[in-house]
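S.K.: Quick one: sequence plus predicted model below, questions after.
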Amino acid sequence: MNERYPWLKPVLDFGPLLIFFVVYLLYRNETVTLWGQDYSGFIFATLVFIPALVVSTLGLWALTGKVSAMQIATLVLVLVFGGLSIWLNDPRFFKMKPTLIYLLFAGILGFALIADRNWLQLVLGEALPMRAEGWRILTIRMTLLFLAMAVLNEIVWRTMSESTWVYFKTFGLTLILFVFLLANAKLYRDYAIEEER
């Protein structure tokens, strides 16, 4: 199925975030009444995002036969903090969610470094064959990246407008991660494991 529909995995990966963004743009200046309760456009977009992420995660599992620990952790935090934002009608919980996700990832990778485990290789090793030293360097860099992204998310949601945070969450954090992965291209080459011919 994946080979016949190569576009499906990226749609499942990024679809929920784009749905959140579009719903927010459509309703950001509106009040949506559901079940006798008034919600802001942001809370309504969160309400739409949660089931979209659940369906997307189940779709990825059906498509690939597996779901990574990071995807499961993200889903759980979205359910908890998105659910709190809806239940308490308070957007702050959902805005804190990326901070907690990035701190969790940094903590896991930091613990892996201390315990001398190569967990990043377990997750990405098949797609990116590298020697152990390369994985250690990448793990250090990713740990620092996740810490920086957690701090940056806190700064943006606490000091800037809601719309700015939505743009930052949808495009800024994704772009930072993309640039980071590209910036490490030399590391991938220097520590690549040559395939036997």
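M.R.: Okay, I see it. The structure presented is a predicted model; accordingly, all values stated were derived computationally and were not measured.

S.K.: alpha carbons only for contacts and neighbour counts from here, please
M.R.: Fine.

S.K.: Do a quick rundown of the strands in this structure.
M.R.: Taking DSSP state E as the test, the strands found in the chain are 31-34, 37-40.

S.K.: so what does the first one touch, helix or strand wise?
M.R.: Under the contact criterion of 3 or more Cα pairs under 8 Å, 6 or more residues apart in numbering; DSSP states H and E, strand 31-34 touches strand 37-40, helix 41-64.

S.K.: Mind listing what's buried along that strand?
M.R.: Neighbour-count burial for strand 31-34, with 16 or more other Cα atoms under 10 Å as criterion, is recorded at Val32.

S.K.: any chance of the helices and strands packed on strand 31-34 in CSV, with distance to Leu173 too?
M.R.: What follows is these, written out as CSV (distance: least, Cα to Cα, whole Å):
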stretch, distance to Leu173
strand 37-40, 24
helix 41-64, 17
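
S.K.: then this one, side by side with the first:
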Amino acid sequence: MNAVLDLIPAILFFVAYKLYDLFTATAVLIVALLVMVAVTWLRTKKVPKLQLATALVAAVLGGLTLWFRDPKFILFKPTAIYGAFALALLGSHVIGDKVLMQRIPQKNLVLPGALWRKLNLAWALFFMFCAVLNIYVAMNFSEAVWVKVKVFGFTGLMLVFMLAHIPFLSRYMVDPDAPAR
């Protein structure tokens, strides 16, 4: 359910872009992300770090877009976010005893340490690819194409990437409600 809710700001961004322009869409995105942070905090008294970081990067780069009336800043928001994710994942290979993906609480997935490292590296490389792809699209295609790639392309890529893991990870899935053997 949270994954669907996380799409709301992107959908609102797309609708505002279609109805108005990139500047209106940017303002809508900033407000939507900040509202999501506030709602999450009111519901749980906690805010996920990734959600907060995304909202702050959008507020800064989106704010610069609105202040200078220059779309270049918001065009590079996905690159900043994906690049930060990639660096955090890669950094966790040398900092600490567990990689970042392994530190996320898991109920249904039990992997050996070496497999966690491979999974973590795969996601880091995926986010690096997305960061570079965003730069390529932003610099070589129209704003309208970039908006479609940002909203639908990256969402689709992430879904395909996650689904591609199923054959490899399914044997490590456990039922947390099953009685212990």
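M.R.: Great, that's in hand. Bear in mind the structure is a predicted one, so any value in this text is a computation, not a measurement.

S.K.: mind putting the helices and strands packed on strand 31-34 of structure 1 in CSV, mean neighbour count included?
M.R.: As requested, these are exported to CSV (neighbours: other Cα atoms under 10 Å):
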stretch, mean neighbour count
strand 37-40, 15
helix 41-64, 19
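
S.K.: Looking at those, which is nearest to Ala127 of structure 1?
M.R.: With Cα to Cα as the criterion, Ala127 of structure 1 lies closest to helix 41-64 of these, at 14.1 Å.

S.K.: which residues are contacting that closest one?
M.R.: Contacts of helix 41-64 of structure 1 with the rest of the structure, by Cα atoms under 8 Å, 6 or more residues apart in numbering, involve 1-2, 9, 12-13, 15-17, 19-21, 23-24, 26-32, 66-67, 71, 75, 78-79, 82, 85-86, 89-91, 94.

S.K.: For Asp190 of structure 1, see how far away the residue nearest the centre of structure 1 is.
M.R.: Ranked by distance to the mean C-alpha position of structure 1 (Cα atoms, centre = their mean), the top residue is Thr74 at 6.6 Å. In this structure, Thr74 of structure 1 lies at 31 Å from Asp190 of structure 1, with Cα to Cα, to the nearest Å as the measure.

S.K.: and if you look at Leu25 of structure 1?
M.R.: Applying Cα to Cα to Leu25 of structure 1 and Asp190 of structure 1 gives a distance of 44 Å.

S.K.: Without its sequence neighbours, what residue ends up closest to the residue nearest to the centre of structure 1?
M.R.: Computed as Cα to Cα, 6 or more residues apart in numbering, the closest residue to Thr74 of structure 1 that is not its neighbour in sequence is Ile101, at 6.5 Å.

S.K.: Buried only: go through the contacts of helix 41-64 of structure 1 for me.
M.R.: Buried, going by 16+ other Cα under 10 Å: 9, 12-13, 15-17, 19-21, 23-24, 27-28, 32, 75, 78-79, 82, 85-86, 89-91, 94, out of those.

S.K.: Out of those, which sit inside helices?
M.R.: Assigned to helices by DSSP state H, the following of those qualify: 9, 12-13, 15-17, 19-21, 23-24, 27, 75, 85-86, 94.

S.K.: Nearest to Ile108 of structure 1 among those?
M.R.: When those are compared for distance to Ile108 of structure 1 (Cα to Cα), Leu75 comes out closest, at 16.5 Å.

S.K.: Which residues are in contact with the alignment partner in structure 2 of the closest one?
M.R.: Mapped onto structure 2 by TM-score structural alignment, Leu75 of structure 1 lines up with Ala55. Residues in contact with Ala55 of structure 2 (Cα under 8 Å, 6+ apart) are 30, 33-34, 37.

S.K.: could you dump those residues to a markdown table with distance to Cys130 of structure 2?
M.R.: A markdown table is the format used below for those (distance: Cα to Cα, whole Å):
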| residue | distance to Cys130 of structure 2 |
| --- | --- |
| Ile30 | 21 |
| Leu33 | 21 |
| Leu34 | 24 |
| Val37 | 24 |
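
S.K.: that older thread, compare Leu25 and Asp190 of structure 1 (neighbour count), which wins?
M.R.: Leu25 (16 against 11; other Cα atoms under 10 Å).

S.K.: Give me the neighbour count for the equivalent of Arg141 of structure 1 over in structure 2.
M.R.: Residue mapping for Arg141 of structure 1 onto structure 2 gives Ala122, with TM-score structural alignment as the criterion. In terms of burial, Ala122 of structure 2 registers 17 neighbours under the definition other Cα under 10 Å.

S.K.: Likewise for Val174 of structure 2?
M.R.: As a burial measure, the neighbour count of Val174 of structure 2 was computed by other Cα under 10 Å and equals 12.
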